[in-house]
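[1] okay, structure incoming, though there's no sequence with it:
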């Protein structure tokens, strides 16, 4: 089932998410719905807060980047209770966007290498290192579970320059090709 994606301005996007246990209700369905939602919106990652759940869960399918980095062919993963161990390497810019912030893209600097601890969809523990675009997509989605958005990485001046667009998104004044939930739009309108 396609889920509505929570838009910029919703308080859930600024909350630090909580770890979950294997008995979290309907977890397998939630993961399947998140993949369906992400693919329908043409994204490469989606975090649970973006669909209204303040839990440490995010999914990634970075396969669309395999032309740039062949290692990303079939790079599809589920991250549960992820915790960043280390971020190293030179920071490099990449033009990022976010399904919760449609029509805004900005160059964001992130470290080129990460080490992360997480559980997969079967609650098997992993500790892995990632680099390049895989590291970037993971960092972007991981930020969501820490209550951060890519716009939080912008300079104050750059953020002021896009603030009207951000406010419009929270009011539903934006075109998205997928279902969204806007915090500043009253029900029944």
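    In hand now; what should we look at? What you are looking at is a predicted structure, and each value in this text was computed from that prediction instead of being measured.

[2] alpha carbons only for contacts and neighbour counts from here, please
    OK.

[3] dump the residue contacts of the residue minimising distance to the centre of the chain.
    Closest to where the C-alpha atoms of the chain average out (CA atoms, centre = their mean) is residue 141, at 3.3 Å. Residues in contact with residue 141 (CA atoms under 8 Å, 6 or more residues apart in numbering) are 45, 46, 47, 58, 59.

[4] which residues touch the longest strand along the chain?
    Ranked by residue count under DSSP state E, the longest strand found in the chain is strand 76-98. Applying CA under 8 Å, 6+ apart, the contact partners of strand 76-98 are 18-20, 31, 56-63, 103-121, 123, 142, 150.

[5] got another one to weigh against that:
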């Protein structure tokens, strides 16, 4: 069953999340429902705060994006040895970011219908626990690294909008107010701020 995704304006999206204990009750069921929610919303990443859980937990599927791209486009988005990944990240910490950056369009399931160009490091090294709670340290680049950084930010209470220049943010204010008010319908279950006030 899909979980409702919190819309822009919810306080949970601005909270720094808590570490997930190794034997957190219902963790596997939560992860499974998050995957169902992610695919039901046709997304490539989802973080626990987006489903109203203040946990350092997020999912990334860059493999689907890799397979959707034409061969000639892949080299601009993916490192040569990267065919995408499908991974669960628990208690993640980015330990290194490359000086090299790149700009690309990002969107967010919590901010339906809006996209913006965001500059991020091309490569990151991240420590995390996988779904089996095995510790990992891996380096990712390109679109995979971008997706990981976007979802990692959610666990820090950061949205991609925070990287935009003030004028660009100002131009989006009217649309953001409509999202907060529940006036922008999504093609997946959402929980708007207005739902909790009524």
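    Good, I have the coordinates. Note that this is a predicted model, so its numbers are computed, not measured.

[6] TM-score for the pair, please.
    Once superposed, chain against chain, the TM-score is 0.95 (TM-score structural alignment, normalised by the length of the first structure); 188 aligned residues with a CA RMSD of 1.4 Å.

[7] ok, back up a step: so where is the longest strand of the first structure in the second structure?
    Matched against the second structure by TM-score structural alignment, strand 76-98 of the first structure falls on residues 86-108.

[8] next, the buried residues of that stretch.
    87, 88, 89, 90, 91, 92, 94, 97, 106, 107, 108 (16 or more other CA atoms under 10 Å).

[9] measure the fifth one to residue 120 of the second structure for me?
    Right, residue 91 of the second structure. Distance from residue 91 of the second structure to residue 120 of the second structure, counting by CA to CA, to the nearest Å: 21 Å.

[10] now do the fourth one
    With the distance defined as CA to CA, residue 90 of the second structure ends up 22 Å from residue 120 of the second structure.

[11] what's the mean gap between the longest strand of the first structure and the aligned bit of the second structure?
    With mean CA distance after the TM-score superposition for the first structure, strand 76-98 of the first structure departs from the second structure by a mean of 0.7 Å once superposed.

[12] of the contacts of strand 76-98 of the first structure, buried ones?
    31, 56-63, 104, 106, 108-121, 142, 150.

[13] which of the residues you listed fall within strands?
    Among these, DSSP E puts 57-61, 104, 106, 108-119 in strands.

[14] test my guess that residue 8 of the first structure contacts residue 166.
    Yes. Counting by CA atoms under 8 Å, residue 166 is a contact partner of residue 8 of the first structure at 6.8 Å.

[15] identify the contacts common to these two.
    Among the neighbours of residue 8 of the first structure, those also in contact with residue 166 (CA under 8 Å, 6+ apart) are residue 101.

[16] can you give the contact residues for stretch 189-198 of the second structure?
    Under the contact criterion CA under 8 Å, 6+ apart, stretch 189-198 of the second structure has outside partners 2-10, 179-182.

[17] run the last query once more with 6 Å
    Contact partners of stretch 189-198 of the second structure, identified using CA atoms under 6 Å, 6 or more residues apart in numbering, comprise 4, 5, 6, 7, 10, 180, 181, 182.

[18] quick one: which of these is nearest to residue 141 of the second structure?
    residue 5 (27.4 Å; CA to CA).

[19] count of neighbours near the closest one?
    Residue 5 of the second structure is flanked by 26 other residues according to other CA atoms under 10 Å.

[20] which bit of the first structure covers stretch 162-180 of the second structure?
    Here stretch 162-180 of the second structure aligns to the first structure at residues 152-170, judged by TM-score structural alignment.

[21] got the contact list for the matching stretch?
    Stretch 152-170 of the first structure has contacts (CA under 6 Å, 6+ apart) with 7, 8, 9, 182, 183, 184.
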